[in-house]
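Engineer: take a look and give me a structure for this.
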Amino acid sequence: MLVSERVKRFLQLVPGQRRFGFYRFLPFFFVLGGAMEWFMINVRFGEETFYDVYRRKQSERQYEARTENGEF
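Structural biologist: Predicted structure coming up:
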């Protein structure tokens, strides 16, 4: 059995195909996005979360841009 046939058979198990079509998968993606967001906010690798790194990098970029423009 090909992998694509297995995937098709698995996707057929999700209810609502006639009524919602492809959009029947939307709740799964919504929950997956929420779980990813929670993971990025709350799970620490070492001492930092994803958003700690993002904020630090953003402030570094702003500082570099200001020093290049001679604002300091």
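Engineer: contacts and neighbour counts: CA atoms only from here.
Structural biologist: Fine.
Engineer: quick one: end-to-end distance for stretch 20-30.
Structural biologist: Using CA to CA, to the nearest Å, the end-to-end distance of stretch 20-30 comes out at 16 Å.
Engineer: could you also give me the structure for this next sequence, so I can compare it with the first?
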Amino acid sequence: MLAKHKIRRLLLMVPGKKRFGVYRFLPFFFVLGGAMEWFMINVRIGKETFYDVYRRKQSERQQEQNLEK
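Structural biologist: This next block holds a predicted model:
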């Protein structure tokens, strides 16, 4: 129960409740999404980034489709 009260207090500290309502959190999510995108493009885990894996899987799927035809 203690953590729930701390979270509620933290959320109430964000300004703009009266004017923007729940939309006052939109800038936080926008920045979070941008940071996640940057991480997926630039940070290598092992030898690959997320997009390297995505492109490889996409080309593998396309090859399989071409073989089925």
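Engineer: got the buried residues for the helix or strand encompassing K57 of structure 2?
Structural biologist: Secondary structure assigned from DSSP states H and E places K57 of structure 2 in helix 50-68. Neighbour counts over helix 50-68 of structure 2 (16 or more other CA atoms under 10 Å) mark no residue as buried.
Engineer: how much does it stray from structure 1?
Structural biologist: Superposing on structure 1 and averaging over aligned pairs (mean CA distance after the TM-score superposition for structure 1), helix 50-68 of structure 2 comes out at 0.3 Å.
Engineer: give me the contact list for that helix.
Structural biologist: With contact meaning CA atoms under 8 Å, 6 or more residues apart in numbering, helix 50-68 of structure 2 is reached by M40, I41, R44.
Engineer: gap between it and the chain center?
Structural biologist: 23 Å (CA atoms, centre = their mean, to the nearest Å).
Engineer: whereabouts in structure 1 does it align?
Structural biologist: Aligning helix 50-68 of structure 2 against structure 1 (TM-score structural alignment) gives residues 50-68.
Engineer: for L2 of structure 2, give its distance to R8 of structure 2.
Structural biologist: Where R8 of structure 2 is concerned, L2 of structure 2 sits at a distance of 10 Å (CA to CA).
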